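Peer 1: have a look at this prediction, sequence included:
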Amino acid sequence: MDDLLTERLALHPLTVDEAERLAAGGPADAGRWAPGYPSAGDVAGARRFLDVCAGAGDPRPFGAYEIRRRQDGRAIGGVGFHDAPDEDGSVTIGYGLIESVRGQGYASEALRGLLRFARESGVARVLGDADQDNAASHRVMASAGMELYAEDERLRYYRTVWTGSA
């Protein structure tokens, strides 16, 4: 599967081998990983991807993607689907960036690219959530066009629903 491209980013679909290297936390790939990558969130995402692969097989294209800057090819975070679409055509997403590149619009750009891919792939609904105190993540999902539709004492829940979907 080819990378999903946005203006500044390449969303690279992780392979099992790449995820195993990430889950091990290194050693750093000096030519491909930006300083600070992988973060704890990237390692956790790689482990989740490997668990899905072990249980149900490789979920690509509805798996994990490494976020790489197109200008230098360096990995700066991850974005992806928690699983393949369910019977209602819904998927749940997650994302994260290394701290040194936050605040530059990369997360919103990556999420918009993933949402575009989901829509083109026939997904009816994309869901996401963030802790109540994670204002940056709330801004990312809103900037990518997701709407806040519910919240509880712990989380805010966002979604994108395309025409003709419930």
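Peer 2: Here it is on my side, so go on.
Peer 1: when you work out contacts or count neighbours from here on, use the C-alpha atoms and nothing else.
Peer 2: OK.
Peer 1: can you show me the helices along the protein?
Peer 2: 16-23, 40-56, 106-120, 135-143 (DSSP state H).
Peer 1: same list, those helices, but as TSV with distance to G128 and mean neighbour count please.
Peer 2: Compiled in TSV, the helices of the chain are given as follows (distance: least, C-alpha to C-alpha, whole Å; neighbours: other C-alpha atoms under 10 Å):
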stretch	distance to G128	mean neighbour count
helix 16-23	22	17
helix 40-56	15	18
helix 106-120	11	20
helix 135-143	8	17
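Peer 1: any chance of TSV for those helices, columns distance to A64?
Peer 2: As requested, the helices of the chain are arranged in TSV below (distance: least, C-alpha to C-alpha, whole Å):
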stretch	distance to A64
helix 16-23	9
helix 40-56	6
helix 106-120	10
helix 135-143	18
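Peer 1: what about those, which gets the closest to L4?
Peer 2: Of all the helices of the chain, helix 106-120 sits nearest to L4, with 7.1 Å by C-alpha to C-alpha.
Peer 1: can you name the residues in contact with the closest one?
Peer 2: 4-6, 8-9, 11, 67, 79-80, 95-97, 126, 140-141, 143-145, 162 (C-alpha atoms under 8 Å, 6 or more residues apart in numbering).
Peer 1: cool, and stretch 16-35?
Peer 2: 37-38, 42-44, 46-47, 49-50, 53, 58, 73-76.
Peer 1: again, 7 Å this time
Peer 2: Residues from elsewhere that reach stretch 16-35 (C-alpha atoms under 7 Å, 6 or more residues apart in numbering): 38, 43, 46-47, 50, 73-76.
Peer 1: same question for stretch 73-85.
Peer 2: 32-34, 37, 42, 59, 62-69, 91-98, 123.
Peer 1: for ChimeraX, what selects the buried ones among those?
Peer 2: A single ChimeraX command selects the buried members of the contacts of stretch 73-85 (16 or more other C-alpha atoms under 10 Å):
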select :33,34,37,42,59,62,63,64,65,66,67,68,69,91,92,93,94,95,96,97,98,123
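Peer 1: can you tell me which of the contacts of stretch 73-85 are in strands?
Peer 2: 64-69, 91-97 (DSSP state E).
Peer 1: then this one, side by side with the first:
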Amino acid sequence: MRHMGGERVTEAVASCVALLRTAVDQDWEGVKAGRLEWSCRRTAFHIAEDLIAYGGQLAGRAQDAYVPFEITLDEGTDNEGLLQVIETTGALFTATLRTTPLDVRAFHPYPFRSANREGFAAMGVAEVLLHTHDIAEGLGLTYQPPAELPEFVLTTIFPHVRPETGSETGSAVGSAHWRTLLWATGRADLPARPPVTEWRWNNNLVLPTDRLTLQGVTPAAAADLCDGGDGGFRWVEDGPFDGTREAAKWLMKGYDEGVHRPEWGLFVLVRREDGRAVGGMGFHGVPDDERRAEVGYDLAPSARGHGYATEALNALSEWALSRDDVDLLYATIEGDNSPSQGVAQRTGYLRATVEEERTAREEHDMDPALQLYVRRQRTLPDNR
């Protein structure tokens, strides 16, 4: 999957400026921007503030807080001058995105206190699109952004929002994505969906270990993996393996049904020493009513035998079992797959009881050829 963040920001800024230039002679200060309390002028300046702030976070590699700076306008700056500021800050942000390495993450508070370059790009595009919409409402203009931009935002930082194909909105797919984004941010209504009064976007979760980072897969990346792409990761020569692509299909199924939650999806295991992806690991869905979640894992053949799966599974399991909504994790493993069984056992998973396996087969359709391994909240690995 080719890095598209910089191009998307450029498209978004161009669409914003092209529309607002048709109204530079109007009074932007005395008119509110849509449903906001800000004026159209203040909102336009906010677009520029966000673009330069996001660029600053990435360029400065900020890890704990926002970089403490702000921009101001020269006295007497008119509406045309303000549009030039938006263009300039957009260009600076785009240049930063294009030169930021794949593995760089910087501070952003929602929801896991960091974002990568695609996450920052999507947040920047969202700010441009949504606030251009606000200003257009205030000035009596009609705004329809390029169709691929709302889809990029939704599949990158709104993984919890069920996408639409157009049937619900009565419009083409591109327009449906736009209407869905407006609904998801409290700016529009959709039939059969409750109004949104509070919202946050959702950057992917990343869990570090000594030698790896477990990087949450967005719907955008999962779709690319399903299509035979790399999902935006640099893989070892024989990756991704079949199980990772299959897990990406399950992620997309949950996304299409509106039940996907990013922290309970797929993670790609990225090796710290060279930035190469070596496998996939994750959950088969959110915890059930009995506070149980299923885990699965898959490594490229060349990455096996180095302890990566053990290291990653222990980290993922500890993260999950530290939460209030999980009491038990389980894995179903083929009876003749002794390496996978060894991974589970080294990370504190125990072979389930005869009764537990019988229940899993009778009530949950577990394949009789599979063995059930479980790790409970207070189970610790034997090698600690």
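Peer 2: Okay, I see it. All figures in this text were calculated on a predicted structure; none of them were measured in a lab.
Peer 1: TM-score of the superposition?
Peer 2: After superposition, the two chains reach a TM-score of 0.91 (TM-score structural alignment, normalised by the length of structure 1), with 162 aligned residues with a C-alpha RMSD of 1.7 Å.
Peer 1: farthest pair in the ones in strands among the contacts of stretch 73-85 of structure 1?
Peer 2: Using C-alpha to C-alpha, those span at most 25.1 Å, a distance reached by R69 and V91.
Peer 1: which residue in structure 2 aligns with H82 of structure 1?
Peer 2: Matched to structure 2 by TM-score structural alignment, H82 of structure 1 sits across from H284.
Peer 1: how many neighbours does its match have?
Peer 2: Using other C-alpha atoms under 10 Å, H284 of structure 2 has 19 other residues around it.
Peer 1: next one: G228 of structure 2
Peer 2: Using other C-alpha under 10 Å, G228 of structure 2 has 12 neighbouring residues.
Peer 1: which ones are touching A10 of structure 1?
Peer 2: Contacts for A10 of structure 1 (C-alpha under 7 Å, 6+ apart) come out as 3-4, 67-70.
Peer 1: which one of those residues sits closest to R154 of structure 1?
Peer 2: The closest of the contacts of A10 of structure 1 to R154 of structure 1 turns out to be I67 (C-alpha to C-alpha; 27.4 Å).
Peer 1: what's the match for that closest one in structure 2?
Peer 2: In structure 2, the residue matched to I67 of structure 1 (TM-score structural alignment) is L269.
Peer 1: touching, S39 of structure 1 and I98? I think so.
Peer 2: Yes. Look at S39 of structure 1 against I98 with C-alpha atoms under 7 Å: they come within range, at 6.1 Å.
Peer 1: what's around the residue lying closest to the match of I67 of structure 1 once chain neighbours are set aside, how many residues?
Peer 2: Counting by C-alpha to C-alpha, 6 or more residues apart in numbering, L214 is the residue found nearest to L269 of structure 2 once chain neighbours are left out, at 4.8 Å. L214 of structure 2 has 25 neighbours, counted by other C-alpha under 10 Å.
Peer 1: any idea what L214 of structure 2 aligns with in structure 1?
Peer 2: Under the alignment (TM-score structural alignment), L214 of structure 2 maps onto L11 of structure 1.
Peer 1: let me know whether its match touches D2 as I believe.
Peer 2: No. With contacts defined as C-alpha under 7 Å, L11 of structure 1 does not count as touching D2, sitting 8.9 Å away.
Peer 1: onto which residues of structure 1 does the strand or helix carrying A126 of structure 2 map?
Peer 2: Per DSSP states H and E: A126 of structure 2 is located in helix 117-139. Helix 117-139 of structure 2 corresponds to no residue of structure 1 when matched by TM-score structural alignment.
Peer 1: so the helix or strand that that helix is followed by versus helix 117-139, what angle?
Peer 2: Next in sequence after helix 117-139 of structure 2, counting helices and strands by DSSP H and E, comes helix 148-157. Helix 148-157 of structure 2 runs at 130 degrees relative to helix 117-139, counting by axes from the mean of the first three to the mean of the last three C-alpha atoms, to 10 degrees.
Peer 1: need the next SSE after helix 148-157 of structure 2, C-terminal direction.
Peer 2: Using DSSP H and E, the next helix or strand after helix 148-157 of structure 2 towards the C-terminus is helix 173-184.
Peer 1: tell me what that following helix is packed against?
Peer 2: The contact analysis (3 or more C-alpha pairs under 7 Å, 6 or more residues apart in numbering; DSSP states H and E) places helix 173-184 of structure 2 against helix 148-157.
Peer 1: quick check: nearest residue in space to the most centrally placed residue in structure 1, chain neighbours excluded?
Peer 2: Centroid-nearest residue in structure 1: V79, 1.5 Å away (criterion: C-alpha atoms, centre = their mean). Among residues not flanking V79 of structure 1 along the chain, Y95 sits closest, at 4.0 Å (C-alpha to C-alpha, 6+ apart).
Peer 1: same question for E66 of structure 1.
Peer 2: Of all residues not flanking E66 of structure 1 in the chain, G78 sits nearest, at 4.5 Å (C-alpha to C-alpha, 6+ apart).
Peer 1: ok, the one you found to T163 of structure 1 distance?
Peer 2: Separation of G78 of structure 1 from T163 of structure 1 (C-alpha to C-alpha, to the nearest Å): 28 Å.
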